[in-house]
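Novice: Please find the sequence and the predicted model below.
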Amino acid sequence: MADSDFPVIRFSPRQQDNGKTPGGGDKANVSWLLTGDELLTRSKHLVSEIDELKANWDETNIEGLPHVLKVDLIEKALANTHQRYIVPMFIVGDNTGQIGFSGDTSLVIKIDSKEKLETVKNNLADTNKNAAQISALTAVQFYVPTIKPKTKESPYKLNPLNFGDDILNKRAVQIIADALNSKDINYNLVHYTTNLPVFKLDDVTSDSLKFIKTLPIKSAEPLEKLTNPFRSLDGLPLKYKDKITPFDESTDYPIIGLLDSGVDKNSLTEHWVTRGNGCQYSDSELNCAHGTYIATLLIHGDNFSDTHDSSIRGCEIIDVPVIPANGTDEITLINNIRTAIKENSSIRVWNLSISLDGEIKSDEFSDFAIALDEIQQTSNVIICKSAGNDPSFYMKQNASHLSIGAESIRSVTVGSLNRNSDPFDYTKKNFPAPYSCVGPAPSSLVKPDLTHFGGDLFASKHNPTDRTDFKEVSDTATSDGFKLIHKVGTSFSTPKVAKNIAELDLLTHNQYSPLALKALAIHSAKYYETPNLDTQQRLNTLGYGKPDNAGIALFGSSYSSTMILEGNLQKGNRIDIMEFPYPDALIKNGRYTGKIKVTLLYDPILIANQGAEYCQSNLEIRFGTYDKKMNATDYMRRFNPLKRDDSFNTLLKSKYGKRKIEINARYANERTLIAYGQKYHPVKKYAFDLAELRDSYLSSLDAERHWFLFLEGHYRLFAEKEALQKQKNLSTPFTLIITIEDPDQSAPVYNSTIQSLDNNNFVHNTVEINNRIHLSNRV
């Protein structure tokens, strides 16, 4: 049981915990190196492709712009260390080199003359000097833009190529504009983000698409549409007077910005809801049913449904409608969102429960997601984004992939799980809701991040086969202020997570960054389904689970401690805490014990036009024990004078026994032991019990050993190159949360942790809690 006497502990690394990162990267001894005839054959193939490019050079020329190539790599050569020696093969003087990444395995290269292309050819012919580079490459071709065919009446968008040079980019935009004008094609030039201009074309024919394909563009595709998200249903007579949460001016409430269809003013929303600045529509242009349902769910939902989904009854809402009754397109929507957040700068948590019609790609992040990421970074806010809904379950099919925008890295993407089971075992309690869209995001990133109850769909008979065989139950709110209705969807699980995060913000006096608030929510999340889904199913459908109420997430017990470390790790630096304050109270029978939960979130460098390599920074974490400190070697002493001997990383999944995990079923709802590393994944979470270690590793827990915590940043080659050009220093803001608990609920872990922090001279304090709030739901 959470107890306010044992709040989260904030601590900072000491001076001696800060070290330097030595340089690295070696192309020798790659496992995929070709030799002999295989190497010669690959070289001849690549050389012949260069000859073909030279033969077609003039007919593909666009005056004033370099040519653009697509260079395909084998999957094993994608590591940053390999790209460091592959990319220079294509750097031949000025105006050459990498400008982007396409899909999962292709470099996008610019080169401005046949003479320079000849130099590249010579590089690819030199099997003695460049064997590893040649082995890594499979094809070199002219870049061909992705053109999606016209399938419906919809505006198109053209994405210009980004040449990594402002002058060339302006030239490309002008060339596209001139070409469209010459064909009398009407367009508007708009911006998704600062560096992502888009041409919006209202009328496109099949013939014009052939012409468009010759322009300096990355892609051309129909604009995704957005329709008003609410389907009205018959409701129940509204009897709510004894269930309304009265507004109290002397009480602080969580505040959420609502990016939706608008909220009607009625007796349930007055005092609670304020129309924010920046709305682009008049009241007559709005259909507020969807937004009103969400607003009443946030304010009165626990009372109406007799649930405990939040810690605080009531919620203040800043309502900024971003979608009119007749729907809109993705470009208009993102500009409405940007304006709304900019014009209401005091709001830190926003809810976005509307989805574009399409689903995400597997190898590339959408413009919409990229724009949401930029907005959140620029405005320092959190957007909680619905995962999207799919009716395929009506046809006994699995839900489709996430809706476009739900792969936004900085957003908190929310799916739905079932609150209860139906009599026919179609809907199972605590399992993923059948309508909730699933991940992963591109680059196998875990999305959704979290789940919550979004309303249940109950089968009304065995083997349901039609929509009429289901009924919507569970969550209750109103879309008009007159009738209560049941609704299901990720639209209604998402605001519950948004409220949870807003409550965390309120309880802690706004002293945590949005990154830390997101980390607290993810850290508290658990799984509840029985029997268990396998790890990948869980992550794809439930993310990291359902978060605890804010009133629980911030507190522990005498048998546990939660520590939070925030920082901004500069490139070339590392944190290596060799006296991590693991509580001595958990030494039992000569060995360390404990259930441990580690959550690391970092704010990554994100660069558009990089395909699957959109995320350009990584933060590596190791946490475990070691035998003793030793002096570093002469070379390493320049960076760090000491090193650890016999380090053991407890975060490695391979160190735990499957049989022991199966026996320890009581920890199933917490456990998140996924493959270690998760490179370029901005959320990393591990939850495990030391009792599950394989017997062969138990000596690593001997009481004589010491605990360490290690953090180090890594950056992709493109981010490093761009930082060098712009003379910027790379760094990674992060939040790390570690909970250590006694499985037996007997040892004084909290006090022992405080004592260990003091004994090792760590600066630390506990979070201050806002006492102007009434925590009504602590369970």
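Specialist: Perfect, thanks for sending it.
Novice: Please count neighbours and contacts with C-alpha atoms only from this point.
Specialist: OK.
Novice: show me what contacts the residue lying closest to residue 360 once chain neighbours are set aside?
Specialist: Excluding the flanking residues, the one nearest residue 360 by CA to CA, 6 or more residues apart in numbering is residue 404, at 4.9 Å. Residue 404 makes contact with 355, 356, 357, 358, 359, 360, 366, 368, 369, according to CA atoms under 8 Å, 6 or more residues apart in numbering.
Novice: could you redo the last one with a cut-off of 7 Å?
Specialist: 355, 356, 358, 359, 360, 366 (CA atoms under 7 Å, 6 or more residues apart in numbering).
Novice: Out of these, which is nearest to residue 233?
Specialist: Nearest to residue 233 among the contacts of residue 404 is residue 355, at 20.1 Å by CA to CA.
Novice: Identify the residues contacting the closest one.
Specialist: 226, 388, 403, 404.
Novice: Could you verify that it is part of a helix?
Specialist: No - assigned with DSSP: H, G, I helix; E, B strand; the rest coil, residue 355 falls outside any helix and is coil.
Novice: measure it to residue 252 for me?
Specialist: According to CA to CA, to the nearest Å, residue 355 and residue 252 sit 31 Å apart.
Novice: re earlier: now tabulate the contacts of residue 355 in CSV and tack on distance to residue 240 and secondary structure.
Specialist: Below are the contacts of residue 355 laid out as CSV (distance: CA to CA, whole Å; DSSP: H, G, I helix; E, B strand; the rest coil):
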residue, distance to residue 240, secondary structure
226, 33, strand
388, 30, coil
403, 35, strand
404, 37, coil
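Novice: which one of these is nearest residue 526?
Specialist: Using CA to CA, the contacts of residue 355 come closest to residue 526 at residue 388, 21.3 Å.
Novice: Is it correct that the closest one is in contact with residue 436?
Specialist: Yes - between residue 388 and residue 436 there is a contact under CA atoms under 7 Å: 6.3 Å.
Novice: what touches both of those two?
Specialist: Here residue 388 and residue 436 have residue 490 as joint contacts, going by CA under 7 Å, 6+ apart.
Novice: Tell me, how many residues neighbour residue 84?
Specialist: By other CA atoms under 10 Å, 16 other residues sit near residue 84.
Novice: Report the contact partners of it.
Specialist: Contacts of residue 84 by CA under 7 Å, 6+ apart are residue 717.
Novice: ok, now how distant is it from residue 93?
Specialist: Going from residue 84 to residue 93 by CA to CA gives 17 Å.
Novice: Pasting the second one now:
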Amino acid sequence: MDNQKYPAKLVSFRANDYQKGKVPGSFPGIAKWEYNHRNEIIRHLTNLKNQLLAIYESYIPSARIKLKYPDSSYPIVIYMKKLAKSHRPDGILKTLDSEVIAVHALGKLVVGITEDSLLKFIQLIVDLTGDIPITREAWITHKPDKSGTEREAIVPGRERDFEWIHELTSIEHVKTYSPSEVLEAMSSTDMQDCIKDGEFKIRFFQYDNDNDQIVRTQFNQTFKLNEKEIRPLSYSPELSSYVVPFINIETIHQMAAFPGVESITSFTRFHVTSSTLAESTTFLEIIQPESEKSYPRVAIVDSGIGKENNHITPWVEEREIFVPFNRQDNYHGEFVGGMLVYAHNANPTLKNIVDTGVKILDVVVLPAESQESIREDELIDALETALEKYAETYKVWNLSLGSSRLCSGVISDFTASIDKLQDTYQVNFVIAAGNFVELRQAWPVTSEDEMDRICLPADSIRAVTVGSIALNHDDTNLVKQGETAPYSRRGPGIGLAIKPDVVHYSGNPRNYPIQSINSNGAIVEDYGTSFSAPLVSAIMAEYYAQYPGQLSKTMAKALLIHGSKHPLTEKCIENATDHYYYGFGLPSRIHDVLYGNEHEITLVFEGRLNAQQNRNWVQISDFPFPESLKAGENKIRGEILVTLVYEPHLNPRLGSEYCRGNVDIRLRTLLEDGSYETISKGSSAGEINQVERWEKNQMTKELKWSPAKQLSFISPRGKKGSTDLRLDLFPTWRDITDKQAIPFAIVVTIRDPKKMATVYTDVSRSLLKAFQANDLKLRYTPTRITNKSR
């Protein structure tokens, strides 16, 4: 896409596109039981009863001594066989007056339960065991629904017991919440950090009753802490996290055994990591920005750019310095800055990059490697200070930094804060996926090693996380050009979300590093996700600089993902494994995304689902599809790519269920019989048949709960359907309390791969008849900057 005569169209939603009624959904049917025969059910319920008895007899007495209150709640863990909320023991927990207080790994529910409720739970199972039917079908009958269709129904009077059996058979097992789980994120290095800092973090479970205060009061008394010694973590108000003074390692283990403590962690530290493989004798000439030209802007949050760096300093508009000059080592920051301005000159084969210059905000936060590191609380303070001053001007913030703390089923205080900062200041953070220090030894990967998962803050849901692909290769390299670099950390992110979001080029560890410049203008070599991230930051910054009108962070991310393709096939990525290494692919510059030709057109939509405003769901019932893509009688052909990015409400308490809303999107076509059929293929692995529609399959194949997803229609020869298309947008929420407004952006490209149909003209005419649409003509034509080596 590169013809300015064929710009994308910004299409406004019409009043009748937003639907007021109930969000459509399939008839749920009667719940299935994991075991169908009486003997199997009784055996399972007996095991659950024995597990609960063991908790009551071995755990409760010691926990009661620590909390000292008879009505205290104690955390226990319920492992589920299925992930869907419909399988949870919500009915039983309501009867027991208990609550889910946290969700960690997928299917791992932490429940707060009192001693009396635990006994009631045991008795409930005992009572139910004596009244189990021979099979599930014994309690099933049939009756007509409103339309007269015969459907399954539960035998009257058996509804409660039927649902309880369903909930209990959906539980895998039950156990106490153990000290090892509290200390899961604490390595021996983290323990040493606690000693060095003289303090560490404790997160308590949050309850809906007054148990929070009971736990903290007894905790303070047990460990002889006053209110001045244990202070709330200022940047994590949504979580019950506190800073606690370090006494000794034994005391940390004792605290981990205190009922109501969710996690104990050290403060995450960030430091400069670089290889500095070689310095060339080749020098690049200085390029000066032109005063009359506009340039994209990127804030680099890094180790700084030295004022004596005559090559990059002309591009630095502002500086915000948090590290004294005598503690700085600017190598890493200058390498990153060099990638923004000189990457195309230092790497002549580099593709899909901004080669027109980038203005820089230099935020200096990382001290020299010899001068230790920066702690997460210090980094948050620095970020907030800089954002307060510069967020209106700089919308893209490059964070080529990482930690050693792996993404898990628990959202860290730091990641939650990173997401909140992006919402508060309406900016996009672009974050390096992190480097797997050990390097992979085989490719393609045949077995997954969880140690190569992304590290925080790359698990940020709101951020754009960037992985690395190899720029070049020879016979000595494990991976070839365009394949995932052997050090690039992979997804999935929290709750199986797609991470990284995109990838870009960086060096191959042997013989083919990527090149930038140092303070003298000499070409230097290195590799790492730190150096692919700024290439994406520049692309996204160009979106903001060139997009006509105000660009939201939601739309910026949608355009970035929409223009991304697999670096090897140059096609959309359609399987979960590739998503977890490549994200949605290698992104394109804005003119390649928004400019088309006569045989294709891109449409852009932006809106907000809001039940309080009766904007419950969206249906564009006369979606503009070109008549020229008819393929004979009752058939249509061509390609449609749809990208959806939305921003659901987030709740860091709930770990793997951090994203509290899901939005599904689909394209449907009118058939001869008057019905509408879905023609869009899912983001990862096609459509799921009804037998496979378990929650995990929907999460990996349809990207359920993932805040970015794509679907496509591809049929060069034609498929059953008509040009009468509908675009549907359906939200769902995990809980009624999560039913909050959801901003979203949709980008749609319709094309004829045969380059025969007059797609642009036909769709433009349809838009004139029924929609309000404006051309998205870019603000200016960028000019490539060049220099010479010497």
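Specialist: On my side now, so go ahead. Just so you know, these numbers come straight off a predicted model, no measurement behind them.
Novice: ok so, going back, quick one: what's aligned to the residue nearest to residue 360 of the first structure in the second structure?
Specialist: Superposed on the second structure with TM-score structural alignment, residue 404 of the first structure falls opposite residue 456.
Novice: that older thread, which of the contacts of residue 404 of the first structure has the largest number of neighbours?
Specialist: residue 355 (26 neighbours).
Novice: So what does that residue match up with in the second structure?
Specialist: In the second structure, residue 355 of the first structure lands on residue 402 (TM-score structural alignment).
Novice: and what of residue 30 of the first structure?
Specialist: Alignment note (TM-score structural alignment): residue 30 of the first structure maps to residue 32 of the second structure.
Novice: Likewise for residue 627 of the first structure?
Specialist: Match for residue 627 of the first structure (TM-score structural alignment): residue 671.
Novice: The closest residue to that match other than its chain neighbours and residue 673 of the second structure: what is the separation?
Specialist: The shortest distance from residue 671 of the second structure to any non-neighbouring residue, by CA to CA, 6+ apart, is to residue 721 (5.4 Å). According to CA to CA, residue 721 of the second structure and residue 673 of the second structure sit 11 Å apart.
Novice: Between these two, which is the more surrounded one?
Specialist: Taking other CA under 10 Å, residue 721 of the second structure and residue 673 do not tie; residue 721 has more neighbours (23 against 6).
Novice: neighbours of the nearest residue to residue 476 of the second structure once chain neighbours are set aside, just the number please.
Specialist: Distance criterion CA to CA, 6+ apart; nearest residue to residue 476 of the second structure, sequence neighbours excluded, is residue 510 at 6.8 Å. Taking other CA under 10 Å as the criterion, the count of residues near residue 510 of the second structure is 13.
Novice: Tell me the spacing between residue 510 of the second structure and residue 348 of the second structure.
Specialist: Residue 510 of the second structure is 19 Å from residue 348 of the second structure, where distance means CA to CA.
Novice: The residue nearest in space to the middle of the second structure - nearest residue in space that isn't next to it in sequence?
Specialist: Closest to where the C-alpha atoms of the second structure average out (CA atoms, centre = their mean) is residue 461, at 3.5 Å. Closest residue in space to residue 461 of the second structure, ignoring its immediate chain neighbours: residue 419 at 6.8 Å, by CA to CA, 6+ apart.
Novice: again with residue 302 of the first structure
Specialist: Distances taken as CA to CA, 6+ apart place residue 308 nearest to residue 302 of the first structure, at 5.8 Å, with adjacent residues excluded.
Novice: and that neighbour, that's in a strand?
Specialist: No - using three-state DSSP, the assignment for residue 308 of the first structure is coil, not a strand.
Novice: right, and it touches residue 777 too?
Specialist: Yes - the pair residue 308 of the first structure / residue 777 is scored as a contact, 5.7 Å apart, by CA under 7 Å.
Novice: The first structure: which residue goes with residue 557 of the second structure?
Specialist: Per TM-score structural alignment, residue 557 of the second structure is aligned with residue 518.
Novice: Run through the neighbouring helices and strands of the helix or strand harbouring that match.
Specialist: Residue 518 of the first structure belongs to helix 514-524 when elements are defined using DSSP states H and E. Applying 3 or more CA pairs under 7 Å, 6 or more residues apart in numbering; DSSP states H and E, one finds that helix 514-524 of the first structure contacts helix 490-507, strand 595-602, strand 731-741.
Novice: Out of those, which is closest to residue 536 of the first structure?
Specialist: Residue 536 of the first structure lies closest, by CA to CA, to one member of those: strand 595-602, at 18.0 Å.
Novice: what does that closest one correspond to over in the second structure?
Specialist: Using TM-score structural alignment, strand 595-602 of the first structure pairs with 639-646 in the second structure.
Novice: and the matching stretch, how far from the first structure on average?
Specialist: For stretch 639-646 of the second structure, the mean deviation from the first structure after alignment is 1.1 Å (mean CA distance after the TM-score superposition for the first structure).
Novice: Now do that stretch: everything it contacts.
Specialist: Contact partners of stretch 639-646 of the second structure, identified using CA under 7 Å, 6+ apart, comprise 554, 558, 562, 707-715, 742-752.
Novice: Matching residue 617 of the second structure against the first structure, which residue comes up?
Specialist: With TM-score structural alignment as the criterion, residue 617 of the second structure lines up with residue 574 in the first structure.
Novice: ok, now residue 388 of the second structure?
Specialist: Checking TM-score structural alignment: residue 388 of the second structure goes with residue 342.
Novice: Residue 762 of the second structure now?
Specialist: By TM-score structural alignment, residue 762 of the second structure lines up with residue 752.
Novice: and its match, helix, strand or coil?
Specialist: helix.
Novice: Surely it touches residue 582?
Specialist: No - using CA under 7 Å, residue 752 of the first structure is not in contact with residue 582, being 8.3 Å away.
Novice: Give the residue from those two that has the larger number of neighbours.
Specialist: With neighbours defined as other CA under 10 Å, residue 752 of the first structure and residue 582 compare such that residue 582 has more, 24 against 21.
Novice: Pull the residues that contact stretch 7-18 of the second structure.
Specialist: Against stretch 7-18 of the second structure from outside (CA under 7 Å, 6+ apart): 594-596, 601-605, 615-620, 771-777.
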